Every structure is written in C-alpha cells, then in structure tokens.
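>>> just to be clear, the model below is a prediction. Sequence and coordinates:
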Amino acid sequence: MNQGGQKMRLLILGATGQVGWQLVQQAPPRVEVIPVARQGTAVTLDLEDLDAISPLLKTLRPDVVINAAAYTAVDQAEQETERAQRINSTAVGLLAATMAELGGLLIHYSTDYVFAGNQSLPYRETDAPAPLNAYGYTKWLGEQAIARHHPAHLILRTSWVYDLRGKNFLRTMVRLAQTRPLVRVVADQIGTPTAAPFIAQVTYQLLEHWQATPSLSGLYHLTPRGSTSWYGFAAKIFDHLRAKGYAAATLEAIPSSEYPTRAKRPAFSTLNCEKLETVLGTPLPPWEAVLEPLLQQLDPQSVL
C-alpha cells in the first residue's frame, strides 16, 4: 500500500463521533491521520453532499478510509428513510467506487440490526439479513454497495455501541439512575454491548492483519463475547454506581410491548465473531470485561 517507507495515509470519516473519536485517539504511530467530520475538523465532509465525496478523496488520496459516519437515529429513520439511505447506502457506494479507483482499502461499520432476530443461535456472517427497520435496511444496502463496487474492503458489523462520551445507553442509564426513583428497561431484546474504544482497538488489529494478507477482505462480526438484555446491561451499570457509593434508582425489567418505539427492534441480535477471532488468532474478551475499565473511568456527575 505504501511504497518507499512512506507513512500510511488514513482518512477517518465521522471523526467526532463515538467510534471515530476513538479511532483518532488510537491511531498507530507512523500513520498520517486525516480526521474528517461534518464540522469541528480541519477537513469537513457531509456524506449527504454526494457530489463532494469523490473529489475530496481524489484530492487527499488516502491509502485507507475508515467510515465511522452513519445515520444512526433508528426511530427517526422510519420517517427519514430517504435521508438515512443517502448517508448509509448511496454515499457509502460512492466511497467504495472512489477507493476502487484510487486502489485503497475501505473499512466500514455496519450493524446487528440487519438481522430479523428470530433465531436462537448467534448470527454468522453467512446468515441471511432480513432487517426489521429502515435503519437496518439502509445499512444492509450500504454493505451491498461496498461489495458491488470494491473488493478491497472490511465491513465490520457491531452492536449496542457505547462510550464515556457522546449519546449512548451507558451515559443515559448513569443519568437516569441518579435523577429518577424508578427506571424501567426492556429485558426481552438480547444482544452484545460493545465499547467504542474496543471497536477502534480491534479495527486496527484487523487492519494490520489485512496489510500482511489482503485476501482477508470481506465481512466480519465485531463485538465482545457473550450477550445480555438491555436490562442486564443496565443492571451492571447500576450495580457499579451503588458499589461506588452513589444512589441509584430502582431498576425494573419490562417487555418491549411496554416500551413501544417507532422502529421495530430484533429480539435477538447476538453476533457470532468466530471468523474475526480466527484471523486475530485470539478469543475476544467477554462484554463485561470490556465494560469494566470504562465504568472505572466513569465520573457519574459528568452526565448530569
């Protein structure tokens, strides 16, 4: 990819989001990182501006593009399906086609919500997608667009992303635990909480393997091991707060039927990550072990 010992040029889209920010922080030494976001970065790009995508990439000529930008408002996507599709599919196809022209690698994140959630075994990469909601459908279209346009790609499906910054379930639960007497959380949706720092770390490990063996291009599932419900995830957070001496609300498990949302969610969306573990040559840690260091760094007051 880089001739003559030059630095690898890495362009990170969505660089101010949860995963994008971690990718910038964890970028390997001897890599030239170009952070790109809609605003707040020296180089800006809005993926809705389809005409701007190819010219920007052709000007900067990155060796690798990591696309951590997406339309992720799951319920809103039911009303803004065209907009979600423009960002999650059409723009992604343009990224892939342009990187095919430039001869570089495209790394892209997708979602467990491409699956219907009606099976009991963790989903493998070979299982057929059947998204229940517009968000999942547009992300699936994006996967297909990449596969159609550019063979040198890594599509990484992940799930239930959280971090100590941004808008996510961890921060919401910490806030509600401290500000409400009772918090009711859905207990019949099963998946795997996945921390943004973990996603960035594993992405760079996989990139290193890909550089040595480009035939590793393709689709991978990327989450920690194990699974839980949203209620189980919340219980871990609440237990930690109490152990640290903070008051925490009473936590109550409820069925999805008592928390209706515009978009339907899969009841079971745990991903089988054995393909990724085989490439990395090591088992991935359980989700509880990935959560623990973030809980230790957490300042509960910071979310109020």
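Sure, I can see it.
>>> going forward, measure contacts and count neighbours with C-alpha atoms only.
Will do.
>>> what about Thr228, how many residues close to it?
19 (other Cα atoms under 10 Å).
>>> cool, Ala234 as well?
Ala234 - counted by other Cα under 10 Å - has 26 other residues nearby.
>>> right, and the helix or strand after the helix or strand harbouring Gln211?
Taking DSSP states H and E as the criterion, Gln211 maps to helix 196-212. Note on helix 196-212: by DSSP H and E, the next helix or strand toward the C-terminus is strand 218-221.
>>> what lies in contact with that following strand?
Residues outside strand 218-221 that contact it (Cα atoms under 8 Å, 6 or more residues apart in numbering) are 124-125, 151-158, 271-273, 275-276.
>>> can you select the buried ones among those residues for me in ChimeraX?
Applying 16 or more other Cα atoms under 10 Å to those leaves a buried subset, and the ChimeraX line that selects it is:
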select :125,151,152,153,154,155,156,157,158,271,272,273,276
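>>> so of the contacts of strand 218-221, which ones are in strands?
Applying DSSP state E to those, the entries found in strands are 153-158.
>>> now render the residues you listed as TSV, adding distance to Ile34.
Shown next, in TSV, are those (distance: Cα to Cα, whole Å):
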residue	distance to Ile34
His153	19
Leu154	19
Ile155	20
Leu156	21
Arg157	23
Thr158	23
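>>> here's the one I want to compare it with:
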Amino acid sequence: MSEPTAHLAVTGAHGQLGRALLRLAPGAHGYGRADLDITDPAAVAAALAPATVVLNCAAYTAVDHAESDPESAFAVNATGPAVLAAACARTGARLIHVSTDYVFAGTHNRPYDTHDATGPATVYGRSKLAGEQAVLESGAHAHIVRTAWVYTGGTGDFVGTMRRLERERDTVDVVDDQLGSPTYAPDLAAGLLELVRRPDAPRVLHATNAGACTWFDLARAVFDELGADPHRVHPCDSSAFPRPAPRPAYSVLSDRAWNQAGLTPLRPWRAALHAALS
C-alpha cells in the first residue's frame, strides 16, 4: 500500500531533516515554525486536515538551553506531538514522529533495542520521551522513529563545524569517550519516505546509518575526506568540554526492528559521510 506524497505533510520543514524530506518528496506540504504552531490544536487541525500521513520533524533541539528552559522544550517536544497525534487520530491520518537516542540513559555497552528501558538524563531527553508516550497513547496510527547524530555537513552541525575548523585551525580537540552512529539526513529522509509506504511497520523503530564511532573518529574521517591530515584531530575526554546537559556516553541504536520489518537498511556511516562531503 502506498501513500501519495501529495497527501504527505512535513512539520519542522525548515530543519535539516525536513529540508531533506522535501527535496526527496517535492509534492509534500512543508510547515516550518512560522507556518504552523504545532502546539495550537485549531491551527494543526486546519492545516493537516488534507494529510494522509504526517511526518513530524519539529523539535526543540537546543540540548543545553533546555536545562534552563524546560517549558519551551516540553511545549515543542511533548505538547506538540500530542496535538499532532490527536489531530491524526480524529482524521485517520498516520503519524510518523521522529525521536532521539537521548530517551535512553546512554550507559549501555550494546546497541539499544526498541524495547529497552528508557531513562533520559536531560530535560531534552525527558521532553522527547514525553512526546513519544503522548503519540503512542493517542490512539493514532503512529510510528516512533528514533535516530541519532543527524547531520548534513552544512553550517551548524558537527560535520559542518569540522569542515570549518579544518580551514581555520592547525589542530582540533574532539571527545573520544562518546560512541554513536552518525546519520546523514538525506539517508534518514529516504528511510522515512519508505516507511510512509509501510503502514504495517512496527510502532517503534530505530534508524541510523550503520556502524558506530566516536566524535573523534568522525572528526578524523571528515578531515580524511577533505584531503587533510586526520592526525590534526586530537582526542580528549568529555571533561574538557563541560556542558549544562550531560551527553550520553553510548548512543548506538539497534536496527533490528527496522531490518526485520523489511525496510531498507541505511548504508554504513563512512559511506554516507563520503557522499555528504564529495
């Protein structure tokens, strides 16, 4: 069963994932923050009435600021998804809600599966978990897709920052005690659009590029892809960069449920990085 992209609505359309989705599905209707307040039930009901599938990429992602502004984080990450899910439940539309590795404690030594216990250690993670729970309890035909370390290589994300620092600095210090799976936004977008055509897929899924590395490994890979000496990137531990919100030491998500559903696995992270930088 397929869903026409003309009836696909994308919230958070101006973020890196939303932009990637609209490039791959130009017939979809995109709503940025200025176009639609996802916490406003009346506005959401009016805007999304024609949609058969709603793909929610809207999120408050300022992880450190969330520690001192939990109200804003919970509004976007919990109330917003609840409002979207309620609207979808009323109209019969499907909701695909994008979530995060931060819903876990980040203390595992094996990839987190979809059924593993959650235990967020930050306001951001707690707000995203609250959003997941609201979606799953709404009665809507919904899927939660957790992902991690999303980038495009443009301004503002880690890969883009490493591209800039390679030009500006002789050496760069990068933490080597946090492990995760870098996820190229266009690859994730393609996976989500495949999920649009799979209403029978499980309710909770994980989707990242395959494999795992540290931020240090990723930074060295960026330098290598740029033709620069990767040894200009030096390892350090997280204590060198104290932040209001603790980062998970382990963010690797298991792709078991995604693969068992017959969805196309996302390619290895290094191949995706090469595509992003070539």
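Nice, thanks for sending it over. On a predicted model such as this, the values are computed, not experimentally measured, just so you know.
>>> TM-score them against each other, please.
TM-score for the superposed pair, counting by TM-score structural alignment, normalised by the length of structure 2: 0.93. Supporting figures: 278 aligned residues with a Cα RMSD of 2.1 Å.
>>> now, among the ones in strands among the contacts of strand 218-221 of structure 1, which is nearest to Leu207 of structure 1?
For these, the minimum distance to Leu207 of structure 1 (Cα to Cα) is 8.6 Å, reached by Leu154.
>>> that closest one pairs with which position in structure 2?
Residue correspondence to structure 2 (TM-score structural alignment): Leu154 of structure 1 is matched to His143.
>>> just Tyr135 of structure 1 next, same as before
Matched by TM-score structural alignment, Tyr135 of structure 1 corresponds to Tyr124 in structure 2.
>>> quick one: residues contacting its match.
Tyr124 of structure 2 neighbours (Cα under 8 Å, 6+ apart): 60-63, 66-67, 70, 73, 102.
>>> determine which two of those are furthest apart.
Pairwise distances across these peak at 15.1 Å for Pro70 and Tyr102 (criterion: Cα to Cα).
>>> of those two, give the one with the bigger neighbour count.
Tyr102 (27 against 15).
>>> without its sequence neighbours, what residue ends up closest to the counterpart of that one in structure 1?
Aligned by TM-score structural alignment, Tyr102 of structure 2 pairs with Tyr113 of structure 1. Spatially, and ignoring its direct neighbours in sequence, Tyr113 of structure 1 is nearest to Gly136 (4.8 Å; Cα to Cα, 6 or more residues apart in numbering).
>>> three-state assignment of the one you found?
Under DSSP: H, G, I helix; E, B strand; the rest coil, Gly136 of structure 1 falls in the helix class.
>>> same deal with the one 3 residues further on?
When states are read from three-state DSSP, the local structure at Lys139 of structure 1 comes out as helix.
>>> what of Ala97 of structure 1?
Judged by three-state DSSP, the three-state class of Ala97 of structure 1 is helix.
>>> compared with structure 1, how much does stretch 213-222 of structure 2 deviate?
Following the fit onto structure 1, the mean deviation recorded for stretch 213-222 of structure 2 is 0.4 Å by mean Cα distance after the TM-score superposition for structure 1.
>>> residues in structure 1 aligned with that stretch?
Aligned by TM-score structural alignment, stretch 213-222 of structure 2 falls on residues 228-237 of structure 1.
>>> one step back: I'd guessed the match of Leu154 of structure 1 sits against Cys88; true?
No: if you go by Cα atoms under 8 Å, His143 of structure 2 and Cys88 don't touch, sitting 12.0 Å apart.
>>> quick one on the thing from earlier: and the match of Tyr135 of structure 1, how close does it get to Leu179 of structure 2?
Distance, Tyr124 of structure 2 to Leu179 of structure 2, by Cα to Cα, to the nearest Å: 19 Å.
>>> same check on Arg164 of structure 2?
To Leu179 of structure 2, Arg164 of structure 2 is 23 Å away according to Cα to Cα.
>>> what do you get for Tyr250 of structure 2?
Taken as Cα to Cα, the span from Tyr250 of structure 2 to Leu179 of structure 2 is 5 Å.
>>> Arg270 of structure 2 too?
Distance check for Arg270 of structure 2 against Leu179 of structure 2: by Cα to Cα, it reads 15 Å.
>>> Val159 of structure 2 now?
15 Å.
>>> can you give me the helices in structure 2?
16-24, 41-48, 63-66, 70-74, 80-91, 123-136, 158-168, 185-196, 215-225, 256-260, 269-277 (DSSP state H).
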